[in-house]
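Engineer: 3D model of this:
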Amino acid sequence: MNENVRLTAWVRGRVQGVGFRWWTRARALEIGGLAGYTSNLEDGRVQVVAEGPRDRCELLLEKLRTEGTPGRVDGVADLWGEPRGGYDGFAIR
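Structural biologist: As a prediction, the model looks like this:
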């Protein structure tokens, strides 16, 4: 069963000021069926929150961890949970 989930990912490396949030939003829209946002954090990381079917969230997480992202990704921490809703599409904050 492919239940809806909430993925929160924190991406560290050189990921601010390089178009990483725009790239992440584009990947989420390509995958489809995801709602949430991506935002810069004060400590230099980018946070990604995505809700939708588990397999689509897993695909987004895989894309965050692969080569070809803008900048340089040194690591991605992830946390899975229940969806909370309230998102209209996939936003950049």
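
Engineer: going forward, measure contacts and count neighbours with C-alpha atoms only.
Structural biologist: Fine.

Engineer: in what helix or strand does the most centrally placed residue in the chain lie?
Structural biologist: Centroid-nearest residue in the chain: Val48, 3.5 Å away (criterion: Cα atoms, centre = their mean). Here Val48, judged by DSSP states H and E, is contained in strand 46-53.

Engineer: then Thr8?
Structural biologist: strand 4-14.

Engineer: what's the angle between that strand and strand 46-53?
Structural biologist: When axes from the mean of the first three to the mean of the last three Cα atoms, to 10 degrees is applied, the directions of strand 4-14 and strand 46-53 differ by 160 degrees.

Engineer: Asn40 contacts Val49, correct?
Structural biologist: No: applying Cα atoms under 8 Å as the test, Asn40 and Val49 come out as separate, 11.8 Å apart.

Engineer: the structure of the following sequence is requested for comparison with the preceding one:
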Amino acid sequence: MNVSYIAHISGRVQGVYFRASSQQQAIDYGLSGYARNLADGDVEVLLCGEEKNIERMLEWLAHGPEQAEVTSIQHKKIPWQDHPFFSIG
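Structural biologist: You can find the predicted model right below:
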């Protein structure tokens, strides 16, 4: 079943290839959505696809790429969002 989640990731997550790495992971998991920097230094990630793959992606987001230092991740299920691919914003 396809679902959508929005995640808010805090820590050292900007300037460490977090968005590009998230895009590659999402593509590997067959997910669409986006990753974008927020003004407060955090990253927001929208994930759309099969729930089991979103769960795997959320586990990855909890640590992110090697250079990142994730201190917090908050996520919630939201109404379905139809995105044709995973973009970086």
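
Engineer: TM-score of the superposed pair?
Structural biologist: The TM-score (TM-score structural alignment, normalised by the length of structure 2) is 0.92; 89 aligned residues with a Cα RMSD of 1.3 Å.

Engineer: on that earlier part again, quick check: the strand holding Thr8 of structure 1 compared with structure 2, mean distance?
Structural biologist: With mean Cα distance after the TM-score superposition for structure 1, strand 4-14 of structure 1 departs from structure 2 by a mean of 0.5 Å once superposed.

Engineer: give the contact list for the residue mapped onto the residue nearest to the centre of structure 1 from structure 2.
Structural biologist: Alignment note (TM-score structural alignment): Val48 of structure 1 maps to Val45 of structure 2. Contact analysis of Val45 of structure 2 by Cα atoms under 8 Å, 6 or more residues apart in numbering lists Ile6, Ala7, His8, Ile9, Gly33, Tyr34, Ala35, Arg36.

Engineer: let me have these in TSV, adding distance to Ile54 of structure 2 as columns.
Structural biologist: Below are those laid out as TSV (distance: Cα to Cα, whole Å):
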residue	distance to Ile54 of structure 2
Ile6	10
Ala7	11
His8	14
Ile9	15
Gly33	11
Tyr34	13
Ala35	14
Arg36	17
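
Engineer: contact partners of stretch 60-77 of structure 1?
Structural biologist: Contacts with stretch 60-77 of structure 1, where a contact means Cα under 8 Å, 6+ apart, come from 9-16, 18-20, 23-24, 27-28, 31.

Engineer: filter those residues down to the buried ones.
Structural biologist: Ala9, Trp10, Val11, Arg12, Arg14, Val15, Gln16, Phe20, Thr24, Ala28 (16 or more other Cα atoms under 10 Å).
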